[in-house]
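> Can you look at this prediction? I've put the sequence above it.
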Amino acid sequence: MADHYEVLGVARDASPDEIKKAYRRLARELHPDVNPGEDASERFKLVTHAYDVLSDPEQRQRYDMGGDAAGGFGGAGGFGGFSDIFETFFGGGAGGGARAGRPRSRRERGQDALVRVTLELDDVVFGVHRDIEVDTAVLCDTCQGSCCQPGTQPVTCDVCHGAGNVQRTVRSLLGNVVTSQPCNVCQGYGTTIPYPCTTCQGQGRVRARRTVSLDIPAGVETGLRLQLPGSGEVGPAGGPNGDLYLEVTVEAHDVFSREGDDLLATLEVSMPDAVLGATTTIESLDGTVELELRPGVQSGDVLTVKGRGITPLRGSTRGDLRVGVHVVTPTRLDAKERALIEELKRRTKAPAPRLAEFHQGMFAKLRDRFRNS
């Protein structure tokens, strides 16, 4: 039986990396697809078997201690390690994704992705369309997920013959025990790729920037996450895409605030308009709105405009626009204006200032009125 180290052309103290490099060099030279000769085929099998033994630390140790070419001891008194026995009974020998008689699949589901998007309050009223640039994994255009150079394909592993795992018999106190481990040559896939795609390095996917078109519904709010199934990263070897999650942040507006599906705003009214009443037009988030102020309107009164709020996330009936009145008292009066105010005070016989119901400031009063209206 040929010496494994001589077959691979390495020294007996060669490192695992040196053994791997030697195997890859010889495999490329002797592979049947490259060198169809019968001698090359036999040498390829010897090289592959030698690598299978020397790349496994336990098998290499037994081989170096005088074991046979398969990695077990030739003498009648030798025993395999107890770890092999426990692996057989408790499934440790089938790690790495390959199970006995069933190879691993190169195709795997891609990872989910999270994208954060910032919206303005205007976008929330009716929803908005956005095109978002995402850095993610996409299908390789060169190999279309096959992981192989164009015109080539994976070949059945000569060591495990497509099973993805190899079995070996170990002598133990319990007799001969058969263990199964992922094939070291094909890594449990059952096939090898002699000519990996040079664009994706045999991964079937590459990193790239792509555009995702999103229709963000109305009614979203800060902290909400929207799920877009199948819009995440493509999986290895062209596996199915993961999902894309969109996390929303809504920026504060200078004029309007939000309470549920309602929009809130404050309208400053001059004292004469508060006394006499007035009609005014304001700009809402989706056009102009006409407001009617009754004579004698008070600070803290709330004017409600039905159906001019936010379209709910699940539903079609919009909320309301609620406008709180804030009467502005003039702070600078000329002599004539002051005389008119004093005359008004005498004529209306306004009561003297007095204690009334406690309020935590004008804006607290407005907030309470908003909630109770």
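Everything's here; your move.

> from here on, contacts and neighbour counts on C-alpha atoms
Will do.

> gap between the residue nearest to the spatial centre of the chain and Asp262?
For the chain, Ala113 is the residue whose C-alpha lies nearest the centre (CA atoms, centre = their mean; 1.8 Å). In this view, Ala113 and Asp262 are 32 Å apart by CA to CA, to the nearest Å.

> Equivalent analysis for Gly91, please.
For Gly91, the distance to Asp262 - CA to CA - is 60 Å.

> The two: which is more packed in?
For Gly91 versus Asp262, neighbours defined as other CA atoms under 10 Å are more numerous around Asp262 (23 against 14).

> tell me the helices in this structure, going along the chain?
4-8, 16-30, 38-54, 57-64, 82-90, 121-126, 271-276, 335-348, 361-372 (DSSP state H).

> and of those helices, who's closest to Gly164?
helix 38-54 (13.0 Å; CA to CA).

> so what secondary structure elements neighbour that closest one?
helix 4-8, helix 16-30, helix 57-64 (3 or more CA pairs under 8 Å, 6 or more residues apart in numbering; DSSP states H and E).

> My read is that Arg109 contacts Gly235, right?
Yes: judged on CA atoms under 8 Å, Arg109 makes contact with Gly235 at a distance of 4.6 Å.

> Settle it for me: which of the two has more neighbours?
Gly235 (23 against 18).

> how far away is the more buried one from Ser270?
For Gly235, the distance to Ser270 - CA to CA - is 64 Å.

> Could you report the neighbour count for Gly127?
Counted with other CA under 10 Å, Gly127 comes out at 20.

> ok so, going back, redo the helices and strands packed on helix 38-54 as CSV? Include mean neighbour count and distance to Asp131.
Below are these laid out as CSV (neighbours: other CA atoms under 10 Å; distance: least, CA to CA, whole Å):
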stretch, mean neighbour count, distance to Asp131
helix 4-8, 19, 55
helix 16-30, 16, 46
helix 57-64, 17, 52
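
> Of the ones you listed, which is nearest Ser284?
helix 16-30 (69.9 Å).

> what angle do that closest one and helix 38-54 make?
160 degrees (axes from the mean of the first three to the mean of the last three CA atoms, to 10 degrees).

> what's the angle from helix 16-30 to helix 57-64?
Using the same axes, to 10 degrees: helix 16-30 against helix 57-64 is 80 degrees.

> here's the one I want to compare it with:
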Amino acid sequence: MTDYYEVLGVDRSASDEEIKKAYRKMSRKYHPDIAGPEFEDKFKEVNNAYEVLSDPQKRQMFDAGVDPNDPNAGGMGGSGFGDMGDIFSMFTGGAFGGGNGGPTPRTQPGRDSLATVTIDLKTAVFGDTAHVEIKTFGLCQECAGTGCQKGTQPAQCPDCHGQGYAQRVVRTMLGQMMTTAPCERCEGHGTVIENPCPSCLGHGRVRTTRNVGVSVPAGVANNTRLRLANQGEVGENGGVAGDLYIDIRIAQDDTFTRDGDNLHCWIQVPMSWAVLGHDLEIDTFDGKQSVSVPAGSQPDDTVTLKNLGVTHLNNKNERGDLVAHIAVKIPTKLTDDERKLMEQFAEKHDADAQHVAVSARPTTGTKKGFFSKLKDALR
């Protein structure tokens, strides 16, 4: 058997770092591109040595006298030896009476679950309780998670006598060895359920549909994921439930749009209101609120209503603003009398706006009058 320690030039007590350092040195020394093609076999030998000594399990097997790179060590084909896992288990304690740590408990923790709930914008503003229906495993109520019929309990496995594992003899290159494996009859649990519960068939849990209440915090953002501890899938035989994760989706609102913690809406007003000013009421999430449209308002001007926006997620006492955008409704059809009146007003009010300035970007200090825009639109 090749001595891989000797190939790399290290002691048997060498650390992982020392082995890695020696490998780098030897691989550079015998690389065919550097040393020549005649050292190709030596280079492969160095790589094989590092492959074994850098893997803790393979190194442990090699130290015990088994070469992991030896095709006959795996017990494949007609060699008659046990498989490599059996040989390795022999050297890690399984073959010398140490067992596998005892039987595997039937009670296992449940997995996490994921669900999605859609809320409206108002719920995101103020917070509320949302409800989501989930289908998952729940505790079997008939057997309370034991998996057994009422009045019965698991019995000791007659094959492994409660140990959860069975011993068997295999032939290896070192002779006959004793190995251990989970008992096939009890699947490693050490007990068998002779009279399983008819509802859960011995699993201690059943498929259920539950309605779960989700406390949605005020100010929650779209696509936020909430965690509900122990609200997920119940484990086998009454094991502790996993967590339930809820993805929050916020539905589009017909009146308001959200930008961070601010809400935006658009108010369509007649042109006379924009020119002369007007007070009106709008519906908000806080009820009806008064909005004063200033005289001379231009399209896309805004009116800000303080503290009527979304609640700050980290400060429940503060909220964003509600920004109302002014959308001026300009008539597209005028009677003859209306057109004459408009033209008379335009001649007096927009006498200096006969020429349109063209610019690559918005001009400053030369804001166009409302009736100039109206006149342009009518043209």
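Thanks, I have the structure now. These numbers were taken from a predicted model, which means no experiment stands behind them.

> And the TM-score between them?
TM-score for the superposed chains, counting by TM-score structural alignment, normalised by the length of structure 1: 0.69, backed by 279 aligned residues with a CA RMSD of 2.5 Å.

> ok, back up a step: contacts only, for the residue nearest to the centre of structure 1.
232-233, 242-245 (CA atoms under 8 Å, 6 or more residues apart in numbering).

> now do Asn195 of structure 2
With contact taken as CA under 8 Å, 6+ apart, Asn195 of structure 2 is in contact with 148-149, 152.

> Now flag whichever of the residues you listed is closest to Val358 of structure 2.
Relative to Val358 of structure 2, and with distances defined as CA to CA, the nearest of the contacts of Asn195 of structure 2 is Cys148, at 86.0 Å.

> Enumerate every residue touching the closest one.
Contacts of Cys148 of structure 2 by CA under 8 Å, 6+ apart are 154, 193-197, 202, 204.

> Pick the one among these closest to Lys373 of structure 2.
Closest to Lys373 of structure 2, out of all of the contacts of Cys148 of structure 2 and judged by CA to CA, is Gly204, at 75.2 Å.

> Can you tell me what the closest one aligns to in structure 1?
Aligned counterpart of Gly204 of structure 2 in structure 1: Gly204 (TM-score structural alignment).

> Would you mind listing the residues in contact with its match?
Contacts of Gly204 of structure 1 by CA under 8 Å, 6+ apart are 139-140, 143-147, 197, 236-238.

> one step back: if you rank the contacts of Cys148 of structure 2 by neighbours, which is first?
Neighbour max across the contacts of Cys148 of structure 2 (other CA under 10 Å) = Gly204, 29 neighbours.

> picking that back up, next, format the contacts of Asn195 of structure 2 as JSON lines and append distance to Ile134 of structure 2.
Formatted as JSON lines, these follow (distance: CA to CA, whole Å):
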{"residue": "Cys148", "distance to Ile134 of structure 2": "26"}
{"residue": "Gln149", "distance to Ile134 of structure 2": "28"}
{"residue": "Thr152", "distance to Ile134 of structure 2": "32"}
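
> Across to structure 1, which of those hold up?
Of the contacts of Asn195 of structure 2, the ones still in contact in structure 1 (both residues aligned by TM-score structural alignment, their matches' CA atoms under 8 Å) are 148-149, 152.

> wait, isn't Ala327 of structure 2 in contact with Ile267?
Yes: between Ala327 of structure 2 and Ile267 there is a contact under CA under 8 Å: 5.6 Å.

> thinking again about what came up before, okay, and the common contacts of Arg109 and Gly235 of structure 1?
241-242.

> just to revisit the earlier point, could you export the helices of structure 1 to CSV, including columns for distance to Thr304 of structure 1?
Below are the helices of structure 1 laid out as CSV (distance: least, CA to CA, whole Å):
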stretch, distance to Thr304 of structure 1
helix 4-8, 86
helix 16-30, 77
helix 38-54, 80
helix 57-64, 79
helix 82-90, 71
helix 121-126, 17
helix 271-276, 17
helix 335-348, 30
helix 361-372, 9
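
> between those helices, which gets nearest to Arg308 of structure 1?
helix 121-126 (9.0 Å).

> compared with structure 2, how much does the closest one deviate?
Its aligned residues in structure 2 lie a mean 1.4 Å from helix 121-126 of structure 1 after superposition (mean CA distance after the TM-score superposition for structure 1).

> tell me how far that helix is from the chain's mean position?
25 Å (CA atoms, centre = their mean, to the nearest Å).

> How about stretch 279-295 of structure 2?
Centroid separation between stretch 279-295 of structure 2 and its chain, computed with CA atoms, centre = their mean, is 42 Å.

> what's the burial count for the nearest residue to Val117 of structure 2 once chain neighbours are set aside?
Setting aside the residues directly before and after it, Val117 of structure 2 is nearest to Ile248 in space (CA to CA, 6 or more residues apart in numbering), at 5.5 Å. Neighbour count of Ile248 of structure 2, defined by other CA under 10 Å: 21.

> how about Asp122 of structure 1, what's its match in structure 2?
Using TM-score structural alignment, Asp122 of structure 1 sits opposite Lys122 in structure 2.

> my guess is its match meets Gly287, correct?
No: with contact defined as CA under 8 Å, Lys122 of structure 2 does not reach Gly287; the gap is 11.8 Å.

> And these two? Which one has more around it.
Lys122 (19 against 8).

> gap between the nearest residue to that one once chain neighbours are set aside and Thr191 of structure 2?
Nearest in space to Lys122 of structure 2, with sequence neighbours left out and distances taken as CA to CA, 6+ apart, is Phe285 at 6.6 Å. Distance check for Phe285 of structure 2 against Thr191 of structure 2: by CA to CA, it reads 61 Å.

> Look at these two and report which has more neighbours.
The residue with more neighbours, out of Phe285 of structure 2 and Thr191, is Thr191; 25 against 15, by other CA under 10 Å.

> quick revisit: would you mind listing which of the contacts of Gly204 of structure 1 are buried?
139-140, 143-147, 197, 236-238 (16 or more other CA atoms under 10 Å).

> list the contacts for the residue lying closest to Ser290 of structure 2 once chain neighbours are set aside?
Computed as CA to CA, 6+ apart, the closest residue to Ser290 of structure 2 that is not its neighbour in sequence is Glu281, at 4.5 Å. By CA under 8 Å, 6+ apart, the contact set of Glu281 of structure 2 is 288-291.
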